[in-house]
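> Got a predicted structure plus its sequence, pasted below:
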Amino acid sequence: MKPSAQHMNWLLNRAYKCILDLQQNGGNIEELEQSVHALENKISSHVDDVALHTKWIETVGGIANALTATVPGITSYKNGLAVSFPATSNSTAAVTLNINGLGAIPIKNLNGVAVSNLKASGVYTVRYRAGAFILQGESEVEIGKQIIKPSTTKQTILKWLHDGTGYVEGDSNLTASNILADKPILMDMPKSAEQEQIDALTQAVAELSLLVGGGA
């Protein structure tokens, strides 16, 4: 992965100042070589620092939920280490990644939940931090299937994207005729013909009571 634009601008500016200094102060070839050598060392140091670059893994091994990889230059897990890789199969449980035999590290979402829904041929980027590989680009992470069953309490729908297979459960008994009168549930449901008749009679009785009471 190439150095960032900011870093390249700094290097070019440093090179320009070195050349300008040589021109203005009559520097010699030896001084120029020393300046170039110093710049080469800085560039090499930048390239070798694995924490500053996202390493591409062309092929991951292992099994669906326990991935392995060989990546030149990585000798330990350090905060900031980032790698990208294509999943070779769908995962079915919490996923770990083991690079160069350094140990299996869990892959987690930003909220700390273990990632368990990698998709075959999907490309993922993770960054190491404090014992876990954190999945990057969380806004595009699917949380998989969610099944919601109506209940008497409010239920939280987890954020992030869904895989399209989730649903809210239905029940054939959830009909207007099975709902108690004067007990609203979330939304207005159409009344049955029987309930309409009961409501009409109730209203008529109430009106008759008012007339009788008023005439008394």
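Great, that's in hand.
> Could you use CA atoms for every contact and neighbour count after this?
Will do.
> distance between stretch 72-81 and the chain's centre?
22 Å (C-alpha atoms, centre = their mean, to the nearest Å).
> now the end-to-end length of it.
Taking C-alpha to C-alpha, to the nearest Å, stretch 72-81 runs 13 Å from one end to the other.
> Please identify the buried residues of stretch 75-92?
For stretch 75-92, the neighbour count (16 or more other C-alpha atoms under 10 Å) marks 77, 80-88, 90-91 as buried.
> what's the neighbour count on the nearest residue to residue 19 once chain neighbours are set aside?
Of all residues not flanking residue 19 in the chain, residue 32 sits nearest, at 7.7 Å (C-alpha to C-alpha, 6 or more residues apart in numbering). For residue 32, the number of neighbouring residues by other C-alpha atoms under 10 Å comes to 15.
> list the contacts for residue 32?
Listed by C-alpha atoms under 8 Å, 6 or more residues apart in numbering, the contact set of residue 32 reads 18-19, 22.
> One more: residue 127?
79-83, 133-136.
> now it, nearest residue through space, not along the chain?
residue 82 is the one closest to residue 127 (C-alpha to C-alpha, 6+ apart), at 4.2 Å.
> And for residue 137?
Here the residue nearest residue 137, using C-alpha to C-alpha, 6+ apart, is residue 125, at 7.8 Å.
> Now residue 32: which helix or strand?
helix 29-48 (DSSP states H and E).
> take a look at this one as well, against the first:
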Amino acid sequence: MAEIFKFFNSAPGDERWHYASDFADYFANVLSSGLLHKDGTPNLQVKVNAGTMQTYIEAGEALIQGYQYQNTLPLFLTHGLPEPNLDRIDRIVLRLDKRNNARYIKLFVKEGASAANPVPPTLQRDQYVFELSLAQIRLTKNTSTLEPLKLVDERMKQDVCGIVYSLISVPTSVFQQQWDYWFNNKKQTFEDDLVAWQVQQKNEFETWQVEQEQEFLTWFESIKDILSGDVAANLAERIASLEQTVDTHLDDSVKHNNYGFAVGTNMMSVSLPNGPSILLEGFTLRFKKEHTNTGAVYLRVNGSAIIGVRKNNGAAIGAGEFKAGGVYTVCYDGRSFILQGEGGEYGNALVGDVRKGKTIGTQDGIKTGTLDLTNLIPDNIRQGVTIDGVTGALGVVGVGENQILPWEYSSMPRVDGSQLTSWKLSDYGTRIDKSGRYRVKWHMSKLGSPSGGVYLTVYSRLYKNNVEIPGTQNQITSDTTTNDVYYWMDMDLKAGDILRIGALTPSDSRPHIYAYIDGLFTDLTVTNIKQV
């Protein structure tokens, strides 16, 4: 057979011709036919164009017998209509055709035969044509659209399509030598370990055997006297002694683990088989409650005296503390039945006193707290004060005051008697520059003596953004002893709020009304501005 070598350039006087089939043969020898993939996911996926008789194939690449194929855009294929009475299965195939009149790789719809039980068409694979099946779809009889759920993806089936893989095998002789070397080393190690384990087990068994023999000899020595002489009499004496011990225990109800069913709500009755008729101190009883109690609880056992049930601190059982179906343990102390293991005493904390998300034990079981401390942050706590581990960041009480200048009292609206109809607001106001809590103070000067013997009253109140602030209205009435009147109020204000003072006065009153604002904390500021 001649020597064949390929893919050299031509030289003068020595031309080298290479055909497309030469390159295809080369790649076919090293790579299988199938779809090229990315990260194990093949491309050229087939999908149904909803509402039509078309399927379309997404972009992708393939390699068939060394020949390359690439589809750059979705490609639509049309299927023929099915017969009225029979279904059909079509395949969407990628076909390599090496015949001279073809020489291509293209996508086709390969129609199957219509039948009651149709099968997909057979792929053509011979010396000229080689087909890969991307998908198959069943066409339902007497329909004019394709159903997406009838589409079956066949790209990962290696017998009809598959993905490209290398055909070059890797020699395994070196791997086998390495495996043999590792296995032989491990085998010797395992054998050594097994021998050591067997020796250890043998030594431990022999030690255990000696100990068991010694225990048997000791036991046998203890009963040797019984088995000597009159054996029957000795055994009878031992049996009688054991019976006496058992009878004594049976009569000692204090040491028994007594259990029964408590009938009744507050007045409970428990019957115990072979139970005592007279209770002794230390008698213990476990019982299952029939009904939830509604008050103090009393207990009678086997018709004995009625005895109250109390807690360890002497307190009576409260209503609802014994639940229906609950199992409880009590011990008689000579006067009362004392409830065991009730979990200690409970305080007076309510769920609103316990932090949200935390739990507290109560007489009604575990409860979850509702106290919300989400607003407990440094900006809401005075500087230098720590509450629940949160240290405040607010400044200390400020000094100095900012005056809200008074209105022109000469144009103050006047009232007739006590009729309050119209208020005059101050010409100047104070604009809040920073949100926070402020202390607002205002005072009214005395009016002097009554005019013509008639007492006069002047009214004042504060406004925020030209809306009355509830709770700020005050008044001053004229008499010979009236002094200036002072008022103040702490309020939360936002940046941009404007405070003004308003007043009403009788016709011949000329009071002075002033208001001052003081930031409760040093980093709060205001600005006086003209309003009218």
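Yep, that arrived. Bear in mind that the values here come from a model prediction, so they are computed numbers and not experimental data.
> just to revisit the earlier point, can you put the buried residues of stretch 75-92 of structure 1 in JSON lines and add distance to residue 204 of structure 1 and secondary structure?
Output for these, formatted as JSON lines (distance: C-alpha to C-alpha, whole Å; DSSP: H, G, I helix; E, B strand; the rest coil):
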{"residue": "77", "distance to residue 204 of structure 1": "79", "secondary structure": "coil"}
{"residue": "80", "distance to residue 204 of structure 1": "75", "secondary structure": "coil"}
{"residue": "81", "distance to residue 204 of structure 1": "77", "secondary structure": "coil"}
{"residue": "82", "distance to residue 204 of structure 1": "75", "secondary structure": "strand"}
{"residue": "83", "distance to residue 204 of structure 1": "75", "secondary structure": "strand"}
{"residue": "84", "distance to residue 204 of structure 1": "73", "secondary structure": "strand"}
{"residue": "85", "distance to residue 204 of structure 1": "73", "secondary structure": "strand"}
{"residue": "86", "distance to residue 204 of structure 1": "71", "secondary structure": "strand"}
{"residue": "87", "distance to residue 204 of structure 1": "70", "secondary structure": "coil"}
{"residue": "88", "distance to residue 204 of structure 1": "71", "secondary structure": "coil"}
{"residue": "90", "distance to residue 204 of structure 1": "64", "secondary structure": "coil"}
{"residue": "91", "distance to residue 204 of structure 1": "64", "secondary structure": "coil"}
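> Tell me which two in those residues are the farthest apart.
80 and 90 (26.3 Å; C-alpha to C-alpha).
> so residue 81 of structure 1 touches residue 49, yeah?
No. Contact status for residue 81 of structure 1 versus residue 49: not in contact, 9.3 Å apart, counting by C-alpha atoms under 8 Å.
> Regarding structure 1, what is its longest helix?
Secondary structure of structure 1 per DSSP state H: the longest helix is helix 193-215.
> How about residue 517 of structure 2: what's its closest non-neighbour residue?
residue 440 (4.3 Å).
> on that earlier part again, out of the buried residues of stretch 75-92 of structure 1, who's nearest residue 101 of structure 1?
Among these, and counting by C-alpha to C-alpha, the member closest to residue 101 of structure 1 is residue 77, at 10.9 Å.
> ok, the counterpart of residue 66 of structure 1 in structure 2 - contacts?
Counting by TM-score structural alignment, residue 66 of structure 1 lines up with residue 267 in structure 2. Counting by C-alpha under 8 Å, 6+ apart, residue 267 of structure 2 touches 297-300.
> Taking the residues you listed together, which two end up most distant?
Using C-alpha to C-alpha, the contacts of residue 267 of structure 2 reach their maximum pairwise distance at 297 and 300, which is 10.5 Å.
> joint contacts of the two?
267-268.
> Those two: who's more crowded?
Counted by other C-alpha under 10 Å, residue 297 of structure 2 and residue 300 do not tie: residue 297 has more neighbours, with 22 against 18.
> what does the more buried one align to in structure 1?
Under TM-score structural alignment, residue 297 of structure 2 pairs with residue 95 in structure 1.
> Residue 118 of structure 1 versus its match, what's the distance?
Taking C-alpha to C-alpha, one finds residue 95 of structure 1 at 8 Å from residue 118 of structure 1.
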